[in-house]
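Asker: Pasted the sequence and its predicted model underneath.
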Amino acid sequence: MTTIGSLCSGLGGLDLAAVDVFGGQLAWWADIDPAAVTVMTAYHPHAPNLGDVRTVEWQNVPPVDVLCAGYPCQPFSHAGRRRGTEDPRHLWPWIARAVRVLRPRVIVLENVAGHLKRGAGDVFADLAEGGYLFAWAVVSAGDVGAPHVRRRLFVVAADTARDVPRGRLVGGPPGRAQPSDGDITLGGGLDWGKYTDAVRGWEHALGRVAPVPSFETDRGTHLLTAPFVEWLMGLAPGYVADMPGLSRAQKLRLLGNGVVPQQAALALRLLLPQLASAQPA
């Protein structure tokens, strides 16, 4: 069985994609955010949380076949200060240390597209120095039919000393609804205006109508609902929105920092064949 390790796990969207493409299950994961810990513990009770990636003694951690890491995007995001590798939240050096010790067969990385201009060169250099063949692509959530752009950089690397796995060419991340066979009410009765076609397309892809996007407060303002953002992210109903013990703010922050599983799975299926064809004979 394929074993998967997850660093900076968040809500586990990158891991869902890895399981979809490679099969297997999560052996361990690492995160320190309380909301992420709550969600990951609920869905992966068999897998231990290694905690802070900066303090893990990797020689004591069981090796895995696939290592996933969606490390913090704030150092590279256009919305931040763009301090890149000078930002104390830049965790790649510690992930690189894990790679050097564990030597996973495949590495799957995710970050914002702005990482290409700030810091990705160091990542690529470390992978090449470690004997990994890699390929990258910027994939949008819209590429899988989601009604938002969310451009993300995906990097897939494979150990050149071992065969590159092609993965499963078709499928969908576990826990999500199957595509609709036409028995849902398009648009859910809400007026989506110019976004109607985009919303209806994602409804068909997920097999369920879009939740109510906002609610009105006592002050007359409108706030996003967690179920709607969860739907935008391509997750199963209640995956985060119904998680006990989390505030609305925690749910929205976790979802906002998460990975759309379908988007990540598409990136894997695009990049793995490139690695296989480029591998030395």
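Answerer: Alright, I've got the coordinates. Numbering: from 1, shown residues only.

Asker: CA atoms for contacts and neighbours, from now on please.
Answerer: Will do.

Asker: Quick check: end-to-end length of stretch 72-88?
Answerer: 10 Å (CA to CA, to the nearest Å).

Asker: Next: stretch 25-39.
Answerer: Stretch 25-39: ends 16 Å apart by CA to CA.

Asker: Outside of it itself, list whatever touches it.
Answerer: With CA atoms under 8 Å, 6 or more residues apart in numbering as the test, stretch 25-39 has contacts from 1-11, 15, 19, 44, 46-53, 64, 240, 243, 246, 250-251, 254.

Asker: ok, structure two:
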Amino acid sequence: MGADGPRIGSLCSGYGGLDIAVQQVFGGSVAWHVENDANAAAILAHHWPEVPSLGDLTAVDFALVERPDVLTTGFPCQDVSEAGLGAGIAAGTRSGLWLHVARAIQSLRPSLVVIENVRGLLSAPAHSDMEPCPWCVGDGSGKPALRALGAVLADLARLGFDAEWACVRASEIGAPHRRERVFVIAWPAAENPDFEPGVERGLAAPGQAPRGWSWADARRRGRAPSADALGVRSRRREGAGSLAGAARADASQAPERDWGATPTAAGDDAPLDWGIYRGAVERWERLTRPAPRAVDDRGRLDPPFVEWMHGLDAGHVTGVPGLGRNAQLRALGNGVVVRQAEAALRLLLDRAGLLLAA
């Protein structure tokens, strides 16, 4: 437990977006990163030079690292993405790294786990013996009996964690693109006689203050609206809730700022013409900052524009020395929209009854 809030352990860190979202909700500080990609690691080292990088997830001995209060992970999505290979979670695949994430959870026993992945997690197969009955879960003969999200939730339950999950689109919080993602939170289950003996628990149950910090900090700390402000109520009170109206509420509450002149196209004094996308662009501008041009001088997608679409500060990725255009786009494509993750985290905490009245 740090002096300024929970300590955060970050697996498959990317450019650090999920960690930033957790800090927006709880405060705290990052204890360590685990990131094997050299370009992503360069971004992390640029912004968090004091935070140790533990390198390859498959080689980390978690018995030797600081135990975090919150563990975040956006494990590789390529094999569960509709844009990827569709291989799901299986040994030898990139998304098979989930098995190492589960190993980390088992060893570290954090008070909260925060997971982000693509929507394909709902439909990609998982090669697991957690559900041996092929007609109970899955598509039938000859196909894996468990979906990727089911494997994640089953592993969490087996490790003694309760969980909540939801699909949240970036557009629901005002972003000018859909970018639908699955978010999962998990916390140690309360003592329950129905659990098999031998599962180590002993951490705080929901509603208690785990290791010196309070779930109520989530209401007091965040810069984005609370779950209530987003029109979300606890499932235990009014149903599952949604993020409907979040972007409108955010935009209506955003202070008026003088951004100066509207950005212009390269070599042209005329303002950028966003055409049918003007409303979406201007809404996100009100929530973030002015949009840069979308394409470079060669007519290619410009990384600073993607960075803006993700709601990042200018230069968070594109200002890191030594990263070329392709490396920047790859890091951004694999990254997390911070406002989206923050809204999802507040929604899930509220659903789970883990946000207490401040």
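Answerer: Cool, got the structure. All of these numbers come straight from a predicted model, not from anything done at the bench.

Asker: Quick check: TM-score for this pair?
Answerer: TM-score of the superposed chains, computed with TM-score structural alignment, normalised by the length of the first structure, equals 0.91; 270 aligned residues with a CA RMSD of 2.0 Å.

Asker: hmm, back to that, mind listing which of the contacts of stretch 25-39 of the first structure are in helices?
Answerer: 15, 19, 250-251, 254 (DSSP state H).

Asker: Please give me every residue in contact with Q328 of the second structure.
Answerer: 303, 317-318.

Asker: okay, the residues you listed in JSON lines with distance to G120 of the second structure and neighbour count next?
Answerer: Formatted as JSON lines, the contacts of Q328 of the second structure follow (distance: CA to CA, whole Å; neighbours: other CA atoms under 10 Å):
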{"residue": "P303", "distance to G120 of the second structure": "25", "neighbour count": "26"}
{"residue": "V317", "distance to G120 of the second structure": "25", "neighbour count": "27"}
{"residue": "T318", "distance to G120 of the second structure": "28", "neighbour count": "24"}
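
Asker: ok, of those, which one's closest to A90 of the second structure?
Answerer: V317 (30.8 Å; CA to CA).

Asker: The counterpart of R103 of the second structure in the first structure: which element?
Answerer: By TM-score structural alignment, R103 of the second structure lines up with R97 in the first structure. Assigned by DSSP states H and E, R97 of the first structure falls within helix 92-102.

Asker: Could you do V182 of the second structure as well?
Answerer: strand 180-188.

Asker: Onto which residues of the first structure does that strand map?
Answerer: Counting by TM-score structural alignment, strand 180-188 of the second structure corresponds to 151-159 in the first structure.

Asker: measure stretch 168-184 of the first structure end to end?
Answerer: End-to-end distance (CA to CA), stretch 168-184 of the first structure: 29 Å.

Asker: what's the answer for stretch 8-17 of the second structure, then?
Answerer: End-to-end for stretch 8-17 of the second structure, by CA to CA: 13 Å.

Asker: Likewise for stretch 215-234 of the first structure?
Answerer: Terminal-residue distance, stretch 215-234 of the first structure (CA to CA): 21 Å.

Asker: Identify all contacting residues around that stretch.
Answerer: 146-148, 176, 206, 210-214, 236-241, 248, 251-252, 255-256, 258-262.

Asker: Which of these fall in helices?
Answerer: 206, 248, 251-252, 255-256, 261-262.

Asker: Which of these lies at the shortest distance from P93 of the first structure?
Answerer: Distance ranking of those against P93 of the first structure, using CA to CA, places G256 first at 24.2 Å.

Asker: Would you mind measuring from the equivalent of that closest one over in the second structure to R278 of the second structure?
Answerer: Aligned by TM-score structural alignment, G256 of the first structure pairs with G333 of the second structure. As defined by CA to CA, G333 of the second structure lies at a distance of 23 Å from R278 of the second structure.

Asker: Kindly report the same for H310 of the second structure.
Answerer: As judged by CA to CA, H310 of the second structure and R278 of the second structure stand 17 Å apart.

Asker: now do S171 of the second structure
Answerer: On the measure of CA to CA, S171 of the second structure and R278 of the second structure end up 14 Å apart.

Asker: if you count what's nearby, which of those two comes out ahead?
Answerer: S171 (18 against 12; other CA atoms under 10 Å).

Asker: What's the match for that one in the first structure?
Answerer: Checking TM-score structural alignment: S171 of the second structure goes with G142.

Asker: One more: W274 of the second structure?
Answerer: Under TM-score structural alignment, W274 of the second structure pairs with W192 in the first structure.

Asker: Roughly how far does its match sit from A30 of the first structure?
Answerer: 39 Å.

Asker: more crowded one of those two?
Answerer: A30 (23 against 13).

Asker: how near is the spatially closest residue to H222 of the first structure that is not a sequence neighbour to L127 of the first structure?
Answerer: Nearest non-adjacent residue to H222 of the first structure, counting by CA to CA, 6 or more residues apart in numbering: E216, 4.5 Å away. Distance, E216 of the first structure to L127 of the first structure, using CA to CA: 49 Å.
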